[in-house]
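K.L.:
Have a look at this fold, sequence not included:
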């Protein structure tokens, strides 16, 4: 029986890079976490330890810093594409590059003073192949949202273990993780003929927020579909949206022992366990995803 090498990749994970653009007294800040994974002709390094095909992960880290200096960091999708194309185009033994970037938001408090803006993180994953094809998935995580009414949950299956009471007025809260896949050769363009990833991101994010706020929810699944649908209807460059919505449960506190009513006013916010709702919303006939989500 033959033993063969299966799919593999290697790289430098979580290179933290902060870039400051000094425009006179006014400074601009980009704070990112960059992870690189490369794959290609890696048979011999696994079988015999021959490193002739291996670009060291330390070199990958240094490339991130050098490119931040040479090119700056604009939209994270553009920076990730720049890196991915470089690794494939400059190394004959590398056939595929995956670059993932997280961006941490900072709120301006002065010309060169900033404060971290909440927990929300902007994300992207880029894949680039030797044939020149690229795939881009943008997104965000830890976008915390809450509706204090306009949510119900009833008519569900009840078995011998069911204790949950039907609800016609409840708090609906979640921490959104959303990722959206850009269709090939689609979307609006910005300067230089490139896609305007900044505008695309801002408007997709606004669609998610608008749909969450504007949907009278009978289930978190219904809200998930409404959020994904809103993005696809508004943004033609996006062909698929994937969402993870943990149900941040809020339970009414029993105030009867203190002689008080609780008319949907005082809640206990439980952190675990929680329901986790996941799903994809995509255009009928959308191009295949390939490795984009990986």
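P.N.:
Structure received. Everything numeric in this text was worked out from a predicted model, so none of it was measured.
K.L.:
rest of the way, CA atoms for contacts and neighbours
P.N.:
Noted.
K.L.:
sec struct for residue 67, please.
P.N.:
helix (DSSP: H, G, I helix; E, B strand; the rest coil).
K.L.:
got a list of what the nearest residue in space to it that is not next to it in sequence touches?
P.N.:
Setting aside the residues directly before and after it, residue 67 is nearest to residue 83 in space (Cα to Cα, 6 or more residues apart in numbering), at 7.7 Å. Applying Cα atoms under 8 Å, 6 or more residues apart in numbering, we find residue 83 in contact with 63-64, 67, 99.
K.L.:
how near is residue 83 to residue 31?
P.N.:
Here the distance between residue 83 and residue 31 works out to 17 Å (Cα to Cα, to the nearest Å).
K.L.:
A further structure is provided below for comparison with the first:
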């Protein structure tokens, strides 16, 4: 027997920081996951923990580093990843994933929970550093401008073709940077591109919409090499009101939560450099 690939870390460290240096407070709400890998054979094979940085220590580093400020989540993740690789002799690879939960300002020191999350995953090793940014749970819906017809049929197909349907999804998108950039400006532009493409595309399939959204993200930021999207199709079914003597001219729907179609894909910039570490 031999030991295969392995890693360990601290999952979902909850961190809230309040910046009070001004008349309006700033709120940062994060969930941070650290993952470390390297020469960890001894702890697996013999129980010798001399090379293991405790996961509790990793949690403490997150809080200690936040004391100096968080800033852009990509920069914060880079600081953490570099620290673990530079200061722990047995660790040669570190990955830090951060979800930033949005809050909308409703006063100088009052906030309301916002929609969607911004995210980043940073990987650091001797081979280099790779930064991936993204958004999650970005719920979008078009009440028209979506069709689905001309699909392959077999003896099990019951789905009816349609030239007008509700198209709804909860976007999960991640984009890989080819070079450092203004992370905040890039994230804002990418999010706007996703929303704009979804709204503007007359969709013949959710796959077509996915490609249009990815294309617009690449056009919005020259630093992005590749974007990957996961789009669950949140089906809305027209309710049959005929048993009640009523018509239903596309007004009353049942919103189903499962099962659902799941459309996933990547859009790449031609000639973009490949990452040295797995990121998907």
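P.N.:
All right, it came through fine. No experiment lies behind these values; they were computed from the predicted model shown.
K.L.:
tell me the two of the contacts of residue 83 of structure 1 that are most distant?
P.N.:
In the contacts of residue 83 of structure 1, two members sit farther apart than any others by Cα to Cα. They are 67 and 99, at 13.5 Å.
K.L.:
Settle it for me: which of these two has more neighbours?
P.N.:
residue 99 (26 against 15; other Cα atoms under 10 Å).
K.L.:
what do we get in structure 2 for residue 151 of structure 1?
P.N.:
When structure 2 is aligned by TM-score structural alignment, the residue opposite residue 151 of structure 1 is residue 146.
K.L.:
Residue 137 of structure 1 too?
P.N.:
Counting by TM-score structural alignment, which is the criterion used here, residue 137 of structure 1 corresponds to residue 132 in structure 2.
K.L.:
hang on, that match packs against residue 121?
P.N.:
Yes - using Cα atoms under 8 Å, residue 132 of structure 2 is in contact with residue 121, at 5.1 Å.
K.L.:
Identify the contacts common to those two.
P.N.:
residue 279.
K.L.:
Looking at those two, which one has more neighbours?
P.N.:
residue 121 (26 against 21).
K.L.:
hmm, back to that, for the match of residue 137 of structure 1, what are its contacts?
P.N.:
120-122, 174-177, 279.
K.L.:
What of residue 108 of structure 1?
P.N.:
Residues near residue 108 of structure 1 by Cα under 8 Å, 6+ apart: 114-115.
K.L.:
got the contact list for the helix ranked longest in structure 2?
P.N.:
For structure 2, the helix with the greatest residue count under DSSP state H is helix 183-200. Contacts of helix 183-200 of structure 2 from elsewhere in the structure, counted by Cα under 8 Å, 6+ apart, are 72, 74, 133-135, 140, 142, 209, 212-214, 216-217, 220-221.
K.L.:
Skip ahead from it and say which helix or strand is next.
P.N.:
Tracing the chain C-terminally past helix 183-200 of structure 2 and defining elements by DSSP states H and E, one meets helix 206-220 next.
K.L.:
what residues does the helix or strand following that following helix touch?
P.N.:
Next along the chain after helix 206-220 of structure 2, taking DSSP H and E as the criterion, comes strand 224-233. With Cα under 8 Å, 6+ apart as the test, strand 224-233 of structure 2 has contacts from 167-179, 206, 210, 214, 217-218, 260-269, 272-273.
K.L.:
Now, those residues that are in helices?
P.N.:
Going by DSSP H, the helices hold 206, 210, 214, 217-218 from those.
K.L.:
between these, which has the most around it?
P.N.:
Of all these, the most densely surrounded is residue 217 (29 neighbours; neighbours counted as other Cα under 10 Å).
K.L.:
What lines up with that residue in structure 1?
P.N.:
Taking TM-score structural alignment for the superposition, residue 217 of structure 2 sits opposite residue 231 in structure 1.
K.L.:
Could you measure from the counterpart of residue 196 of structure 2 in structure 1 over to residue 216 of structure 1?
P.N.:
Following TM-score structural alignment, the counterpart assigned to residue 196 of structure 2 within structure 1 is residue 210. When Cα to Cα is applied, the distance between residue 210 of structure 1 and residue 216 of structure 1 equals 12 Å.
K.L.:
Ok, residue 139 of structure 1 next?
P.N.:
The gap separating residue 139 of structure 1 from residue 216 of structure 1 is 24 Å, by Cα to Cα.
K.L.:
Please apply the same query to residue 66 of structure 1.
P.N.:
Relative to residue 216 of structure 1, residue 66 of structure 1 is positioned 49 Å away (criterion: Cα to Cα).
K.L.:
Show me which of those two is the more surrounded one.
P.N.:
Each of residue 66 of structure 1 and residue 216 had its neighbours counted (other Cα under 10 Å), and the higher figure belongs to residue 216 (15 against 12).
K.L.:
and which of the contacts of helix 183-200 of structure 2 is nearest to residue 4 of structure 2?
P.N.:
Here the nearest of the contacts of helix 183-200 of structure 2 to residue 4 of structure 2, counting by Cα to Cα, is residue 133; it sits at 29.0 Å.
K.L.:
can I assume the closest one is in contact with residue 120?
P.N.:
Yes - counting by Cα under 8 Å, residue 133 of structure 2 sits close enough to residue 120 to count as a contact (4.2 Å).
K.L.:
Need the residues touching each of these two.
P.N.:
In contact with both residue 133 of structure 2 and residue 120: residue 74, using Cα under 8 Å, 6+ apart.
K.L.:
Confirm that the residue nearest to residue 67 of structure 1 sits in a helix.
P.N.:
Yes - assignment of residue 83 of structure 1 by three-state DSSP places it within a helix.
K.L.:
Trace it over to structure 2, please.
P.N.:
In structure 2, the position corresponding to residue 83 of structure 1 is occupied by residue 80, as judged by TM-score structural alignment.
K.L.:
Just the buried ones from the contacts of residue 132 of structure 2?
P.N.:
Buried by 16 or more other Cα atoms under 10 Å: 120-122, 174-177, out of the contacts of residue 132 of structure 2.
K.L.:
Looking at those, spot the one nearest residue 243 of structure 2.
P.N.:
Closest to residue 243 of structure 2 out of those is residue 174 (45.7 Å), distances taken as Cα to Cα.
K.L.:
Alright, calling it a day.
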